[in-house]
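*Asks:* A structural model of the following input is requested.
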Amino acid sequence: MTSTPVQVRQFDSRDPAAIHDFLSATYDPRLRLHSRNNYRLTHRRVDAGPFALATTRQTGQLDIGATTLDGLVLGRTRTARVDRGCAGSANRFGPGEVFLVTRPAEPCTVRWHPGEVELCVLDLSVLEQVATAAPARRPGRIRFTDLGPADAALARQWRNTTSFVSDVVLNSPTASAQPLVIGNAARMLAAAALAVFPNTAFTEPTAADRHDASTATLRRAITFMEEYADRDISAADVAAAAGVSLRAVQLAFRRHRGTTPMAYLRRIRLARAHHDLLRADPRQETVSAIASRWGFASHSRFTARYHASYGVPPRETLHA
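*Replies:* Model (predicted):
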């Protein structure tokens, strides 16, 4: 398994030209900016490949015109007030609110008042790893249908998800170097985005899906998982390998195993981690390193899951 480079970029400037160049290079090459006097921008961005998380703070007032933003851009105001116009819709977001900056590839205008904002930029392909947009076997791209703010409960769900990814995944050198951890985190963010904001994702199985959710499909899916458990594979990859739709493979696991494809994959990876713990030299390996290698970012969650399956904590297996 190869390492996934996680890059941290810091920016702090009062120079309008430098600020424009930085934001244009980071978000949209055709970005238009206008700021008032005594303006300062501080920006910290952690880029993990399929997603990026940023915390950005500014003084004064900044007017932004964006033609097209790469990926799905989601915002949460910490202390700032943000006015956003997009697709004929105008909204004002206050501290604590969670919102879509714009729909992918749609222009928008933003007036950002003094304060701090969190941003998450998510590659659109990750959405298709966790859901599809229509009943067809080759559906189109998922589209978001509402540009208003998320309600309080869903905003809290988004905040908890991004906090987990930032604190447990990106702030851990051991975890952030592992492609399985980064892939799982990206899909966690995608699933949260689809749960928080109304969209065209289609999750109910069709008659064809129900027919395809057979034991033969299940066997093909499990064979693929067993062979590629050390790779960053998604449920969509499993479905493609089994020759069925994403909904069909999800239904097959629910029908015949009482679980989901990704939960079953976690069982396989837990068994691989158990094997590595049995064979590892405790002077050279740690539980956290082995857990991260198999996609488990949280040490406490891995320990609890391992103890429930094997009756002892993983540290005891490592030192046996």
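*Asks:* from here on, just use CA atoms for contacts and neighbour counts.
*Replies:* Noted.
*Asks:* quick one: the strands in the protein?
*Replies:* Remark: strands of the chain, listed N- to C-terminal, are 7-13, 32-35, 41-47, 51-58, 62-66, 72-77, 82-86, 89-93, 98-102, 108-112, 115-122; assignment by DSSP state E.
*Asks:* how about stretch 208-223: buried residues?
*Replies:* Applying a neighbour-count criterion of 16 or more other CA atoms under 10 Å, the buried positions in stretch 208-223 are 209, 212-214, 217-218, 220-222.
*Asks:* from the chain's centre, how far out does it sit?
*Replies:* Computed by CA atoms, centre = their mean, to the nearest Å, the chain-centroid distance of stretch 208-223 equals 27 Å.
*Asks:* got the contact list for it?
*Replies:* Residues from elsewhere that reach stretch 208-223 (CA atoms under 8 Å, 6 or more residues apart in numbering): 238-239, 241-245, 247-253, 255-256.
*Asks:* that stretch: end-to-end distance?
*Replies:* Criterion CA to CA, to the nearest Å; first-to-last residue distance in stretch 208-223 is 22 Å.
*Asks:* mind listing the helices for the protein?
*Replies:* Secondary structure of the chain, counting by DSSP state H: helices at 16-26, 124-130, 152-164, 173-176, 179-196, 207-212, 215-228, 235-242, 246-257, 261-279, 287-293, 299-310, 314-318.
*Asks:* about what we covered before: quick one: closest of the strands of the chain to residue 141.
*Replies:* strand 72-77 (12.1 Å; CA to CA).
*Asks:* quick one, that closest one and helix 179-196 angle?
*Replies:* Counting by axes from the mean of the first three to the mean of the last three CA atoms, to 10 degrees, strand 72-77 lies at 70 degrees to helix 179-196.
*Asks:* report all helices and strands that strand 72-77 contacts.
*Replies:* Secondary structure elements in contact with strand 72-77, counted by 3 or more CA pairs under 8 Å, 6 or more residues apart in numbering; DSSP states H and E, are strand 98-102, strand 115-122.
*Asks:* now show me the structure for the sequence below, then we'll compare the two:
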Amino acid sequence: MSSAARDNHLAWAQGEENATPEPVGVTVLRAVSSDEAEDVVSRIFLPNQVRALEPGPVNMSLVAMRVGATTVGQLAYGRHLRLLTDEATHLHVNTPVSGSVVSRAGGSEPLTTTNRSAAVFAPGAPAEIEWSADAAQLCVMVPHSTLQDELEALVDREVKEPFRLPFHMSLDTSQGRVWRSMVNLLSEELSTRGRMLSHPAAERQVERTLIDALLLGHVQSHTEALDRSASPVLPSTIARAVELLNDHPEEAWSTTTLARAVHVSLRSLQNGFIRHLGKPPMTYLRELRLTRIRQDLEEASVMTTTVESVAYAWGMVHMGRFAAAYRQAFGELPSQTLKRLPA
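*Replies:* Got it, this is the predicted structure:
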């Protein structure tokens, strides 16, 4: 990568005005000294200092990318060390994928995390993070304004008071397992160098799902508002939501964006779909997309069409999961449908 390209890759993470607005894919960076490691992490995430806790060089690797306004990166130092950060301006969530990490933030008690837990760093406080030599973490940085907008969409009102996110997130709870699934997805995406998230619609959908998983599973200050039973949804509202999904199933819908489009709360929409259709809105959307994909594959030629191109066109962005869902729905793989010649 040229020095100019490298600088532009790093610029998007800091929101610099001269950064190219188009998606720039995955950045892969390495460092063999503390100074180099500090510079890389400072430019992707936030200013920091590295303090070695054992002799030998740093063997840092960082694979990072932008997902909408959110920055994600898998970071490892290959050395037992302590990281001291400046006060964060965004929210950071660090989830170990290997090894163990001991974290402190703003004078908190030390928190030890492994692949069964995560540390959530709120804006406005410095952090101290001790990495084992074999530790690697999936680090997520979300702008506070992005969190605020999504929380207001979830609770269906303006949120003026600060919202609290506990420092420790267990991944053994039902909500934590949702976050774990998102970590696995992002780790896989980084390892394949951003192949799925190179599609803009997929990028938008993954970011919304990631933030919803964090807010619904971890925001405690608005738990009552998030969990409050909503008033019944009129069938006309559900009919409008169904119409939108049927007219535009290829769009990067989430439950939040669909609820916003029909002017009801997220809970109302969920309850209404289950009450009137017997399934959540995203299950309805997945089944609708599978049906449209099957219709296209039955009419297409294997000489001019690929399964992947049809799936992407209808908003299916994870090929492995898509193929499994397709086979479960229709009793054959999508490639088998495509290979059958039209009558």
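*Asks:* TM between them?
*Replies:* Once superposed, the chains reach a TM-score of 0.79 (TM-score structural alignment, normalised by the length of the first structure), with 310 aligned residues with a CA RMSD of 3.4 Å.
*Asks:* coming back round to it: can you add distance to residue 317 of the first structure and mean neighbour count and give the helices and strands packed on strand 72-77 of the first structure back as JSON lines?
*Replies:* Rendered in JSON lines, the data for those read as follows (distance: least, CA to CA, whole Å; neighbours: other CA atoms under 10 Å):
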{"stretch": "strand 98-102", "distance to residue 317 of the first structure": "43", "mean neighbour count": "25"}
{"stretch": "strand 115-122", "distance to residue 317 of the first structure": "38", "mean neighbour count": "22"}
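*Asks:* is it possible to get TSV of those strands that adds distance to residue 315 of the first structure?
*Replies:* Rendered in TSV, the data for those read as follows (distance: least, CA to CA, whole Å):
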stretch	distance to residue 315 of the first structure
strand 98-102	40
strand 115-122	35
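*Asks:* tell me the contacts of residue 153 of the first structure?
*Replies:* Taking CA under 8 Å, 6+ apart as the contact definition, residue 153 of the first structure lies against nothing.
*Asks:* one more pass at 10 Å, please.
*Replies:* When contacts are counted by CA atoms under 10 Å, 6 or more residues apart in numbering, residue 153 of the first structure touches 159, 196.
*Asks:* so which of the helices of the first structure is nearest residue 46 of the first structure?
*Replies:* helix 173-176 (10.7 Å).
*Asks:* what distance do you get for residue 240 of the first structure to residue 165 of the first structure?
*Replies:* 27 Å.
*Asks:* which one of the two has more residues nearby?
*Replies:* Comparing residue 240 of the first structure with residue 165 by neighbour count (other CA atoms under 10 Å), the higher total belongs to residue 165, at 23 against 15.
*Asks:* hmm, residue 171 and the more buried one touching each other?
*Replies:* Yes. With the criterion set as CA atoms under 10 Å, residue 165 of the first structure and residue 171 qualify as a contacting pair; they are 8.5 Å apart.
*Asks:* to which residue of the second structure is residue 35 of the first structure aligned?
*Replies:* Aligning on TM-score structural alignment places residue 35 of the first structure opposite residue 51 in the second structure.
*Asks:* count the residues that sit near the nearest residue to that match once chain neighbours are set aside.
*Replies:* When the adjacent residues along the chain are set aside, residue 51 of the second structure lies closest to residue 82, with 5.0 Å between them (CA to CA, 6 or more residues apart in numbering). When counting by other CA under 10 Å, one arrives at 19 neighbours for residue 82 of the second structure.
*Asks:* list the contacts for residue 82 of the second structure?
*Replies:* With contact taken as CA under 10 Å, 6+ apart, residue 82 of the second structure is in contact with 49-53, 101-103, 128-132.
*Asks:* quick one: the residue nearest to the spatial centre of the second structure and residue 85 of the second structure, what's the gap?
*Replies:* Averaging the C-alpha coordinates of the second structure gives a centre point, and the residue nearest to it by CA atoms, centre = their mean is residue 210 (3.4 Å). Spatial separation of residue 210 of the second structure from residue 85 of the second structure under the definition CA to CA is 24 Å.
*Asks:* just the strands of the first structure: most buried one?
*Replies:* Taking mean count of other CA atoms under 10 Å as the contact definition, the stretch among the strands of the first structure with the greatest mean neighbour count is strand 98-102, which reaches a mean of 25.
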